[in-house]
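Engineer: fold the following and give me the result.
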Amino acid sequence: MGFVADSLTRADAAHVTRPMPKSAAAQMRYLVKQVKGTRAAAELLGVTQRTVERYVTGQLKHPRPALAERLAAEVRARWQPRVRDRARRQAATTGGIYVDTRARFGFTAAPGSTDDPRLRPITQGLPPAYAGRLFDAHAAGATEQQLQEIVAEGLQEIYFRDRGRRADGLMVEFTDIDYIDVDY
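Structural biologist: The predicted structure follows:
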């Protein structure tokens, strides 16, 4: 994944209302129930069906770190989908998103302006239209570059152009991302 996709995943996790199962057995039972069978869970995790069955029954309790990470990631991706969808829908229709980033911004603008890229910390709210586009692109499997372009376009319009009140024709380049956090 990338900066924006990871940030969207973290923002999704902030909206869950119940804690995710903690033990490997509980996580495995939840995953088996979600994918409807031990064989599907085994294929998803890259282990044998018998290994999954042993975790479900409690014979195995402590997975190796790689398996524990894959298991937690798969459970996290499926945990409380309706709650996360409701939060995304609200952000895309009424609330918008907040972007906190430090990245290199360069400009294509009129002669005489400073167009040298420089590292800037920016915290800015983006309207629901950009949130909706970002969520739709993420759900459709957009690349990290495409997600960054949507965020850059939103920052260009809202932060740099001030919703069309200044810097007409300014084009922003969003590169060398140090960090980005999305919240809604």
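
Engineer: from here on, just use CA atoms for contacts and neighbour counts.
Structural biologist: Will do.

Engineer: which residues touch the strand or helix carrying residue 85?
Structural biologist: Assigned by DSSP states H and E, residue 85 belongs to helix 81-90. Applying Cα atoms under 8 Å, 6 or more residues apart in numbering, the external contacts of helix 81-90 come out as 12, 13, 15, 16, 17, 96, 132, 135, 184.

Engineer: now the second one, please; I'll put the structures next to each other:
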Amino acid sequence: MPLNLSANTIQEALDRADSRHWTRTPPHSIPARLTYLLKQNRHDTAALAYRLQTTPADLDALRTAARTSQDHPLHQAVEREVIRLWQPRVRRQAHDAILANGGQMMLSFRAWLGFTAAAGTSDDPRLRFLTLTLNTPYPELLFTAQHNGTPEAGLRDILSDALGACYFHRGRPAHLQEKVSLDRIDYLEFYY
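Structural biologist: Below is the predicted model:
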């Protein structure tokens, strides 16, 4: 379904990484995707429209349109929602298998990353492009937060802590006051 497996939010990047483990292909056409999403929302068009940040009339227009551009924001929102909801059991089985086999995941990203320590010292945020391995317990924390519907800010806190442990400290114990800041994500992709 998606050719682009990168994202600019942590939730979407996790969902797109999960899509590599699907056993069936999700619906391709907009009407089929909307039918699937409506079924997941108990056929409540208003609830689905709210979730996609649009109106029920816009959803009906999208469903009946002959063709829509892949770049249309509503088209992209529908695709993201299908990716988020497709095959939840397969997703959980993949997560369990990953955690049972050492719990590692790769992360590739480009974002503004900085470091703040006690006594006001800091490495001011700057644009960095990195590929790192996230070790235990961070994959499990990210999966648990994803399953619990943790908002993006909570996922960002977990990933910031993981980056601090994996990049800045590289196995050395961190001081309690040190904090990594992860801002303005341009590109983010998980591999597991």
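
Engineer: and for the helix holding residue 85 of structure 1, what span of structure 2 is it aligned with?
Structural biologist: Here helix 81-90 of structure 1 aligns to structure 2 at residues 88-97, judged by TM-score structural alignment.

Engineer: check the mean deviation of that stretch from structure 1.
Structural biologist: Compared with structure 1 after fitting, stretch 88-97 of structure 2 deviates on average by 1.7 Å (mean Cα distance after the TM-score superposition for structure 1).

Engineer: gap between that stretch and the chain center?
Structural biologist: Once both centres are worked out by Cα atoms, centre = their mean, to the nearest Å, stretch 88-97 of structure 2 turns out to sit 15 Å from its chain's centre.

Engineer: again with stretch 14-28 of structure 1
Structural biologist: Mean-position distance between stretch 14-28 of structure 1 and its chain equals 19 Å (Cα atoms, centre = their mean).

Engineer: give me the nearest residue to residue 104 of structure 1, chain neighbours excluded.
Structural biologist: Spatial nearest neighbour of residue 104 of structure 1, chain neighbours left out: residue 119 (4.2 Å); criterion: Cα to Cα, 6 or more residues apart in numbering.

Engineer: per the alignment, that neighbour corresponds to what in structure 2?
Structural biologist: In structure 2, residue 119 of structure 1 lands on residue 127 (TM-score structural alignment).

Engineer: which parts of structure 1 are helices?
Structural biologist: 3-13, 24-35, 38-45, 49-57, 65-78, 81-90, 128-139, 144-155 (DSSP state H).

Engineer: which residue in structure 1 lines up with residue 169 of structure 2?
Structural biologist: For residue 169 of structure 2, the aligned residue in structure 1 is residue 161 (criterion: TM-score structural alignment).

Engineer: burial count for the closest residue to residue 1 of structure 1 other than its chain neighbours?
Structural biologist: Nearest residue to residue 1 of structure 1, sequence neighbours excluded (Cα to Cα, 6+ apart): residue 144, at 7.3 Å. By other Cα atoms under 10 Å, 16 other residues sit near residue 144 of structure 1.
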